[in-house]
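Asks: I would like the atomic coordinates for the input below:
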Amino acid sequence: MRRNSRILILTSSYGDGHLQAARSLKQAFHMQGTDEVLIMDLMKEAHPVLNKISTTIYITSMLTSQFGFDYYGWSYYMTRNTKTHLGLGRFFNNLGKKKLKEAVERVRPDAIISTFPYGAVPELCAQIGIPAYTVVTDFTLHSRWVHPNINKYYVATEDLKEELMSIGFAGPQIEVSGIPIRQAFDHAAPANTNKFRGVLSPERRTILILAGSYGVLGNVDEMIDSLQNVPDTQLVVVCGRNEKLERKLRSKFGGRPHCHIFGFVEDIHELMAASSCIVTKAGGLTLSEALSLKVPIFIYKPFAGQEKENANFLARKGAALISHQMEELSGQIRQLLADGAGYGELMQRMSQLQRKSAAEYIIQDMLGSMRQTAPLTGLQH
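Replies: Below is the predicted model:
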């Protein structure tokens, strides 16, 4: 094992979460003195046309799901318990295998990390004798993440560890690390000192709406109209890189008092830290960011699939609230902001799921694991 290990991180562009997790891991590696870290979007490089089609289908499905056409959600549940060596499982495991072999021959990594479930990775790693690590970027498990040749899993919660153990993985193969997010979230400045203190009124509580780069949160116009009636609050809407949505909302709401419209916000951690609650979709990374700052989470109309399962998990733990109607969302926010004791209890429940410095924890554990040369145990039967 070289002292300065060479690492290949495989990710995907299905949503931003997988790539953000990969970047956080790369940053943590650099902080530990490991500089030879390459991030690769395997699906994009191996099958660019299929990747573009499937990415478009994924985004379109989120937009059409509110009308009942949720083909991504249907496919998620149809394949949730697929076996890795049969049918669709076998097909998914073969995706990107040729391009991955080429990358391994070129990069010659000491280990491969996946923040997206590529079945070809553990199979190839087992053949050539290098460790394969998987960082699960959701609070729920799908069969695509499961493979007998994974050296170690890094998961968000004890519940996920127990689920993996229930299907045969050994306890030492699974670390409850949390989902890796940017280091900035561990050091976000409080509301009274951060860069948004000159924009936001300190006398009003801030409701942050993350509309998303694709506008997939849905009904943002109606949401603004509804939530502006919550007493003693101000609204902040972040449109990401969706310039069309930003222009539309600025045109309609730009002149309203206590309503702030933003496009892409680089220091989103500071804006979240300055907020009293957040309305968002249920991506694993965004939820982890909110948990790290203990900003109460309201999930509106979660999309079927991993996001719905993420939302249901946090709701069962009492760490987030789900709504399906605008009046329900508005009522939930009114009630929580008016109930000091309830607000504190929710933050306490969020603390129980909070995992600080997940990326740093994962890297330290992973580097230690790589030095140990312990044999791969795989699934126990």
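Asks: Could you use CA atoms for every contact and neighbour count after this?
Replies: Will do.
Asks: got the residue ranges for the helices in the stretch 151-300 of the chain?
Replies: Secondary structure of the stretch 151-300 of the chain by DSSP state H, counting those that start in this stretch: the helices cover 158-166, 220-227, 243-253, 268-273, 284-293.
Asks: Another for comparison:
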Amino acid sequence: MPKKKRILILSEGFGAGHTQAAYALSDSLRLLAPHLQTRVLELGTFLHPTLAPLVIGAYRKTVATQPKLYGLVYRSQDRKALNRLTQLALHRICYAQTAAIIRQLRPDTIVCTHPFPSAVISRLKRFGLEVPLCTVITDYDAHGTWVSREVNTYLVSTADVKHKLESLGIPSGSVQVTGIPVHPNFWQPHNRDDLRTRFGLQRLPTVLVMGGGWGLLQDRKFLHHLTLWREQIQLVLCLGSNQASLRTLTEDSRFRHPNIRLLGFTKEVSQWMDVSDLLITKPGGMTCTEGLAKGIPMLFHKPIPGQEERNLQYFTQMGFGEVIRSAETIDVWFRQLVDHFPDIAHARSSRPAGGGPAYSPARCSQAIMELVR
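Replies: As a prediction, the model looks like this:
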């Protein structure tokens, strides 16, 4: 009996999307090809469980409190690979231990969903590692930090991202346009009537608000404006693991209403998207792609300068959503939901499975399967 092929999937915790993509790939690969073995590691956290959370926490604080500074740094490095100092730091922190992990796990293919582990594996390949390296870019832009000539295959979201990689010196044959991977939960729609019953929802226009700790759910003025519509629209606020915001909103009388649902961490985001008629979110690559797979219209709240601006540009140009410029944007969309709810609900219920022609959610995993073969 032939041994199972092993795929090592490496990510980092700088924002949830990279690791979400890694686990989405792992689960979808095992679904499509049970003969494959997958292992997901957040490389820095696995190697340095004390240091890595401090570095990631500092990064998140900078993004949340100084977004303009983050955007300036992002744009200044847009077409540049990781500088030598950063490469040296990654080398010192990760190089020897990563080589030992690879010797122990003996993967047939390595897949990276974050530029840092991709840079570490690229350096190992430069010095003799022969395992094929596939890098999955998890945004709708190709920042220079992703670029390395040692990457055998890039899997990217759009043709524009492929063209940018080509302009940065990556051969066209090394880049495939597959879309960003999402978990198999997002591949098929669920019955909306069944979901309403299970979640205890009324047959009313339903708006899902997502944003976690990255700014949207800290904007109290914005959230309070949403509650002005609570008699006509059901609001589902998904706060993730942000327990502080969950407690604060639970104690606020404006959010104690039969048509307002406050959610903590949930593994049922795909079902909540199916039962909703509009998604309000930060324009992160993963959440937007999940919304794309579900065919749900999107409104985007205050993109962080950098990759979120690039994601926003793609999704608005393609007509998948609109940026929130003022309270009037909310009011226009909510009025449409209220006035045309029967037609909107029918269109949502009759949506074809699998994301439609704009996006095939299984394509990224299928491309990796072909590489392993």
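Asks: so what number do they get for TM-score?
Replies: TM-score of the superposed chains, computed with TM-score structural alignment, normalised by the length of the second structure, equals 0.86; 359 aligned residues with a Cα RMSD of 2.9 Å.
Asks: For Ile9 of the first structure, find the nearest of the helices of the stretch 151-300 of the first structure.
Replies: Nearest to Ile9 of the first structure among the helices of the stretch 151-300 of the first structure is helix 284-293 (17.0 Å), distances taken as Cα to Cα.
Asks: The second structure: matching residues for the closest one?
Replies: With TM-score structural alignment applied, helix 284-293 of the first structure matches the range 285-294 in the second structure.
Asks: mind checking which of the helices of the stretch 151-300 of the first structure is nearest Ala184 of the first structure?
Replies: Among the helices of the stretch 151-300 of the first structure, helix 268-273 sits nearest to Ala184 of the first structure (Cα to Cα), with 6.7 Å.
Asks: Same list (the helices of the stretch 151-300 of the first structure) but as CSV, adding mean neighbour count and distance to Ile333 of the first structure.
Replies: Output for those, formatted as CSV (neighbours: other Cα atoms under 10 Å; distance: least, Cα to Cα, whole Å):
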stretch, mean neighbour count, distance to Ile333 of the first structure
helix 158-166, 16, 28
helix 220-227, 15, 8
helix 243-253, 16, 21
helix 268-273, 22, 16
helix 284-293, 24, 16
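Asks: Kindly reformat those as TSV containing distance to Leu235 of the first structure.
Replies: Output for the helices of the stretch 151-300 of the first structure, formatted as TSV (distance: least, Cα to Cα, whole Å):
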stretch	distance to Leu235 of the first structure
helix 158-166	35
helix 220-227	8
helix 243-253	11
helix 268-273	12
helix 284-293	17
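Asks: Which strand or helix spans the residue nearest to Asp35 of the first structure when sequence neighbours are not counted?
Replies: Nearest-residue entry for Asp35 of the first structure: Phe29, 6.9 Å, with adjacent residues in sequence omitted and distances by Cα to Cα, 6 or more residues apart in numbering. Per DSSP states H and E: Phe29 of the first structure is located in helix 17-31.
Asks: What does Met369 of the second structure correspond to in the first structure?
Replies: In the first structure, the residue paired with Met369 of the second structure is Gln364, using TM-score structural alignment.
Asks: ok, the nearest residue to that match once chain neighbours are set aside - how many residues close by?
Replies: In space, and not counting its chain neighbours, Gln364 of the first structure is closest to Gln32: 7.9 Å by Cα to Cα, 6+ apart. Residues within reach of Gln32 of the first structure, counting by other Cα atoms under 10 Å, total 14.
Asks: quick one, what contacts the closest residue to Leu88 of the first structure other than its chain neighbours?
Replies: Distance criterion Cα to Cα, 6+ apart; nearest residue to Leu88 of the first structure, sequence neighbours excluded, is Thr82 at 7.1 Å. Applying Cα atoms under 8 Å, 6 or more residues apart in numbering, we find Thr82 of the first structure in contact with 88-89, 143-144.
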